[in-house]
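K.L.:
Quick one: sequence plus predicted model below, questions after.
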Amino acid sequence: MMKKALEITPNLEPLFGTRDENLRLMEDALHVRIDLTSDAVQVEGQLDAINRVERIFADFEHLRRGGVNLHNGELHSMLKLVIADPTITLRSVAESGKQRSAGTKRMVQPRSLNQRYYCEAIEQNDMVFGIGPAGTGKTYLAVAMAAAALMAKKVSRIVLVRPAVEAGERLGFLPGSLQEKVDPYLRPLYDALYDLLEPERVDKMLERNVIEVAPLAFMRGRTLNDAFIIMDEAQNTTSEQMKMFLTRLGNNAKAVITGDVTQIDLPNPKKSGLVEAMSILEGVDGIRFVRFEDGDVVRHHLVQRIIRAYDGFGREQRELPLSLSEEAIMRSSAKPQ
C-alpha cells in the first residue's frame, strides 16, 4: 500500500461529482482510499491504482483547459468506462466522443463498455446488429452515428426504417393517409433526430429526402447507395422482410439493425427475421453483432430493475412444467359433463 498527495485547484472540483460520487466510484472500483484536504487529494492504495486516479485527474484538467466542460451525468458514465477498461483514458473517451458528434448539437458519449463496442463496431463495419433490451441506447447511438456521418459528408443521406407491426393495435383504424398511419411507429426515430440536430435543419433534410423515414414495406426493390441505413425494431420483421432489407445495401452504404428479441409482436415469435439472422449471419466477415444487457440501460434507474424482474419472471415460467391455470383447465375438461 502506498499514499500519494495530488494537488488540486478549484477547477478540478467538478470532477468530484455530486456529493463526491465520482470519488466514491473510484474508491470502490479501484480499491483505493481518497481523502480531501484543503489543497490536495490524498490517495492510498496499490501503485497502479494510484497512477490511474492521478491520470484521471490529469486528463480532466487537460480537457478543461481545452474547453471541454463535462456535465456530471456524462462525466460519471465516462468514468465508469475508464475504470472498467484500463486500456482507455478519460481523455481518449472524451476526444473520441467529440469526433463522433461532429456537426451535432450535443456530444454523444457511450455510457457502458457495450455501448463503446457498439460505436466502434459501427465505425469499423458496414453492417452491425445491436441486440438487447429497451433503454440501452441502441437506436439513439445509431442515429447519432448516422447524423455525424452525414455532417462529415461520409454519406449523402440517412434512411431510417421500421416495420409497422402493431403491438395490440390496428393500423387500419387510424385516421389519415398510409404515411400518417405509420408515422406514430417511426416517432422514436424522429425524436432522436430532433434531439441531435437543429429542428429547422432536420425539417429541411426531411423535405429534400436527405433524411428519409419510412416503413420497411417501402424498401422492396430499392438499392441504397451512399447511405447510412438504420432499421429499428428488427425483431418484428419476418424472415422474408429481413432478407429483403439486408440485400438493399449498395455502394458506400452502412447498415445498423437494432432489436429486442424479448419484445416480438409477430403472431408467431419463432418466425422473427432478427432471431433467424442471428443464427445465419454470426461469423460472416464484415458483419458484427453487439449484445446489450440490462446493465447498459441508460434510462431511469428503475428500468434496469424492471427488466431484471421480467427476465426473472420469464425464467420461472419456463421452468414450471405446467402453470396453475393450465392445470385447472385440464382438470375441468377431464370432468364428465
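P.N.:
Looks like it came in fine.
K.L.:
alpha carbons only for contacts and neighbour counts from here, please
P.N.:
Fine.
K.L.:
which residues does the most centrally placed residue in the chain contact?
P.N.:
Central residue of the chain (C-alpha atoms, centre = their mean): G137, 2.3 Å from the mean position. For G137, the contact set (C-alpha atoms under 8 Å, 6 or more residues apart in numbering) comprises Q115, V297, V298.
K.L.:
out of those, which are inside helices?
P.N.:
Using DSSP state H, Q115 are the members of those that sit in helices.
K.L.:
would you list the contacts of G137 in TSV and tack on distance to P269?
P.N.:
Below are the contacts of G137 laid out as TSV (distance: C-alpha to C-alpha, whole Å):
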residue	distance to P269
Q115	27
V297	24
V298	27
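K.L.:
Between the contacts of G137, which sits nearest N22?
P.N.:
V298 (17.4 Å; C-alpha to C-alpha).
K.L.:
Tell me the spacing between that closest one and D203.
P.N.:
Per C-alpha to C-alpha, to the nearest Å, V298 is found 28 Å from D203.
K.L.:
need the helices for the protein, in chain order.
P.N.:
Under DSSP H, the chain gives helices at 21-30, 47-65, 72-84, 90-100, 113-124, 138-151, 178-196, 199-207, 239-246, 273-281, 301-319, 324-334.
K.L.:
between these, which gets nearest to F292?
P.N.:
Of all those, helix 113-124 comes closest under C-alpha to C-alpha, at 6.2 Å.
K.L.:
what's the angle from the closest one to helix 138-151?
P.N.:
30 degrees (axes from the mean of the first three to the mean of the last three C-alpha atoms, to 10 degrees).
K.L.:
hmm, back to that, can you check which of the helices of the chain gets nearest to R157?
P.N.:
helix 138-151 (6.4 Å).
K.L.:
Specify the angle between the closest one and helix 178-196 in degrees.
P.N.:
With the same axes, to 10 degrees as the basis, helix 138-151 and helix 178-196 are set at 80 degrees to each other.
K.L.:
Residues touching helix 138-151, excluding its own?
P.N.:
100-104, 108, 110, 115, 119, 122, 130-132, 155-158, 189, 192-193, 196-197, 228-230, 232, 256, 258.
K.L.:
Would you mind confirming that I34 makes contact with G45?
P.N.:
No. Contact between I34 and G45 fails when scored by C-alpha atoms under 8 Å: they sit 9.0 Å apart.
K.L.:
Got another one to weigh against that:
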Amino acid sequence: MAKKSKSDSKSAKKIFVLDTSVILYDHNALNNFQEHDVAIPIQVLEELDNFKSGNDTRNFEARSFIRLIDKTSKEKLISDWISMGASGSGKFKVILNEKPLKVDAEQIYGKGKTDHKILNAALSLREENPDKKVVLVSKDICLRLKAKALDLFAEDYETGKIKNVDELYAGKTELLNFDINIVDQLKHDKVIEVHDNTLSLKTGNHFYILKNKRKSANVFYNHQLKTFSSVSTDAIFRIKPKNIEQAFAIHALLDPDISLVSIQGNAGTGKTLLAIASALEQRKNFRQIFVTRPIVSLSNKDIGFLPGDAKSKTDPFMAPIWDNLRFIKEQFIGDDKMSGKIDELISSEKIAIAPLAFIRGRTLTKIFFIVDEAQNLTPHEVKTIISRAGENTKIVFTGDIYQIDTPYLDAESNGLSYLIENARNHPLYAHITLQKGERSELANLANALL
C-alpha cells in the first residue's frame, strides 16, 4: 500500500496505523494512503519528540512530521478524526493509551515496551472498527511479525520502494550484429550523430558495446544530442580502467554534459576510487571537491557517545575515503611536484572529506560532490542532496545496494536504488553498474562464494 500511483477505489476504506520507523523514513507518509484513514499511536509522537533535536536526517523527518500534524490539525483535537484536507483523502487521528479488550499485546509480549503499546493501539482500533480493515504499517520486520502473530494485518511502507530490484537499470547494453558502418566510423570519429528511430536505443543516456563479428566499439549514447561518443580506456590521474565498465564510469564522470552520476557495484569494483580520480582530473573546473558519506553508527548509537572532538569521532567512518586518496597519491611516488600538489589540495580544503551531516543546509555551487555509501540514504535524503546543487556542480552517488547498514532500509527502499530507477531517462543523468571486482582475486572469492 502507500503508493500514490495506485488507488483501489473499489475496496473498502481501511485504517492504517503508522509506527515511528515509517515517519523517520518519510515525514509525508501521512498523505500517501489515498482515501484511507491513518492513525498515529501517541507513543510514536513521544518517540519523535526524542528525535526532534539534531542535524541528522531522522531529526529533520521528526521535526517535519510534527509541524505537518500541527498544521493539519489547526484548532481541532487530534484525538478525534480530522480530515487531511485534500479532495478524496482520508482522515487521521492520534490514538491515546487505549488497551484492547480481547487481545493484549503487552500481556503476551511483555509490558513497558513501546512496540507492544503500538500493537495495542492497532488492536484497539480494530475492536472499535469491526467493519474496517486495520493494517499496521512498519519498516520494522520484527514488529510486523509480532503483529501477524496476533492476527493483525501488517505490511511494509511501500512508497519509494523499487520492484524487481534484480532487474534494476544497469546502464549498459551489448548489441550484436550492429551496423558495421557505424562501428567502423567510430574508429575514426570520436563523436557521430545517430538516429534512434532506426536503432533500438534506450530513451535516456546509455552505454553500449556495439559488436559485429570481430569488430566492436564501446560508446556512450547521449539521448538529448542524439550522438554516439567513443569511450576511451586511457588513464585518468594515473588510474587506468581495468575493464570496460570502469571505462564507462570514467566517461560519465568526465562528461561535462552529465551533472548527475550514479555508480553501483559490489565492494572492490572501484566505485569510490574512480570517482575521486575523476574529480582530481577535473580539479581546475570546480571550486572544490567534496567527498562525503553518511555515518551509520554501530549498535544504533549516536557518535556522540564516542570520546574526543567532532573530527576524532568521525575520522574512523571516513577512513575508506582517505585510503582511496592515499592510493591515488601512491601512483605519483617519485613525482614530488604532484605529491605536493595533492597535499596542498587537502591542506587548503580544495578537496574536503567530511560526514554528510556536516554539509546540511549548504548550497553546492561549482563543486564536484561525491556521496559514497549512498545505499545507506533514504530516497528523501538523496532528493535533498540533489536539491542543494547550485550552478556548475556535479553530483556523484556511489554504493552497493546489497550492502546496507541503515536500519529499516533494504535493496528495494534505499535512496540509491530509488535514484537509479527514477532518474534513468533524465538528460543530465548517467548510470553504470560495475560487476567485476578489481581489488584482488581473494576479494573476488568472497563476493563469489561466501
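P.N.:
That came through, no problem. If you're wondering where the values come from, they're calculated on a predicted model, not measured in any experiment.
K.L.:
Same check for the contacts of G137 of the first structure, but in the second structure.
P.N.:
Of these, the ones still in contact in the second structure (both residues aligned by TM-score structural alignment, their matches' C-alpha atoms under 8 Å) are Q115, V297, V298.
K.L.:
OK, contacts around the counterpart of the first one in the second structure?
P.N.:
The one in question is Q115 of the first structure. Mapped onto the second structure by TM-score structural alignment, Q115 of the first structure lines up with Q246. Contact partners of Q246 of the second structure, counting by C-alpha under 8 Å, 6+ apart, are G270, L274, L434.
K.L.:
quick one: the first one from I42 of the second structure, how far?
P.N.:
When C-alpha to C-alpha is the yardstick, G270 of the second structure and I42 of the second structure sit 47 Å from each other.
K.L.:
circling back to that earlier point, aligned partner of the residue nearest to the centre of the first structure in the second structure?
P.N.:
Aligned against the second structure by TM-score structural alignment, G137 of the first structure finds its counterpart in G270.
K.L.:
What spatial separation is found between the nearest residue to Q264 of the second structure once chain neighbours are set aside and K383 of the second structure?
P.N.:
For Q264 of the second structure, ignoring the flanking residues on the chain, the nearest one in space by C-alpha to C-alpha, 6 or more residues apart in numbering is T433 at 4.7 Å. Remark: distance between T433 of the second structure and K383 of the second structure (C-alpha to C-alpha) = 21 Å.
K.L.:
When those two are compared, which one has more neighbours?
P.N.:
Counted by other C-alpha atoms under 10 Å, T433 of the second structure and K383 do not tie: T433 has more neighbours, with 25 against 14.
K.L.:
Now do the same contact list for the equivalent of that one over in the first structure.
P.N.:
Under the alignment (TM-score structural alignment), T433 of the second structure pairs with R291 of the first structure. Contacts for R291 of the first structure (C-alpha under 8 Å, 6+ apart) come out as N114, G130, I131, G132.
K.L.:
Let's see that with 7 Å instead.
P.N.:
Contacts for R291 of the first structure (C-alpha atoms under 7 Å, 6 or more residues apart in numbering) come out as G130, I131, G132.
K.L.:
So which of the residues you listed is the closest to T262 of the first structure?
P.N.:
Distance to T262 of the first structure across those (C-alpha to C-alpha) is lowest for G132, with 8.3 Å.
K.L.:
Now do the contacts for the residue nearest to the closest one when sequence neighbours are not counted.
P.N.:
With sequence-adjacent residues excluded and distances taken as C-alpha to C-alpha, 6+ apart, G132 of the first structure is closest to F292, at 4.5 Å. F292 of the first structure makes contact with N114, I131, G132, P133, T136, according to C-alpha under 7 Å, 6+ apart.
K.L.:
Mind picking the two most distant members of the residues you listed?
P.N.:
Spanning the widest gap among the contacts of F292 of the first structure are N114 and P133, at 12.6 Å by C-alpha to C-alpha.
K.L.:
Give the buried residues for stretch 40-54 of the second structure.
P.N.:
I40, P41, I42, Q43, V44, L45, L48, F51, K52 (16 or more other C-alpha atoms under 10 Å).
K.L.:
what range in the first structure matches that stretch?
P.N.:
Stretch 40-54 of the second structure maps onto no residues of the first structure, going by TM-score structural alignment.
K.L.:
what does that stretch contact?
P.N.:
Identification of contacts with stretch 40-54 of the second structure by C-alpha under 7 Å, 6+ apart yields 17-20, 58-60, 62-63, 93-96, 114, 118, 121.
K.L.:
now do 8 Å
P.N.:
Taking C-alpha under 8 Å, 6+ apart as the rule, stretch 40-54 of the second structure contacts 17-20, 58-60, 62-63, 66, 92-97, 114, 117-118, 121.
K.L.:
Can you flag which of these belong to strands?
P.N.:
Among the contacts of stretch 40-54 of the second structure, the ones falling in strands (DSSP state E) are V17, L18, F92, K93, V94, I95.
K.L.:
is it possible to export those residues to JSON lines including distance to Y25 of the second structure?
P.N.:
Listed next are those as JSON lines, based on distance: C-alpha to C-alpha, whole Å:
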{"residue": "V17", "distance to Y25 of the second structure": "15"}
{"residue": "L18", "distance to Y25 of the second structure": "11"}
{"residue": "F92", "distance to Y25 of the second structure": "19"}
{"residue": "K93", "distance to Y25 of the second structure": "20"}
{"residue": "V94", "distance to Y25 of the second structure": "19"}
{"residue": "I95", "distance to Y25 of the second structure": "21"}
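K.L.:
which one among those gets closest to I295 of the second structure?
P.N.:
I295 of the second structure lies nearest to L18 out of these, by C-alpha to C-alpha, at 26.1 Å.
K.L.:
Leaving out the residues flanking it, which one is nearest to the closest one?
P.N.:
Distances taken as C-alpha to C-alpha, 6+ apart put V137 closest to L18 of the second structure, at 5.0 Å, once the chain neighbours are dropped.
K.L.:
What's that neighbour aligned with over in the first structure?
P.N.:
Match for V137 of the second structure (TM-score structural alignment): no aligned residue.
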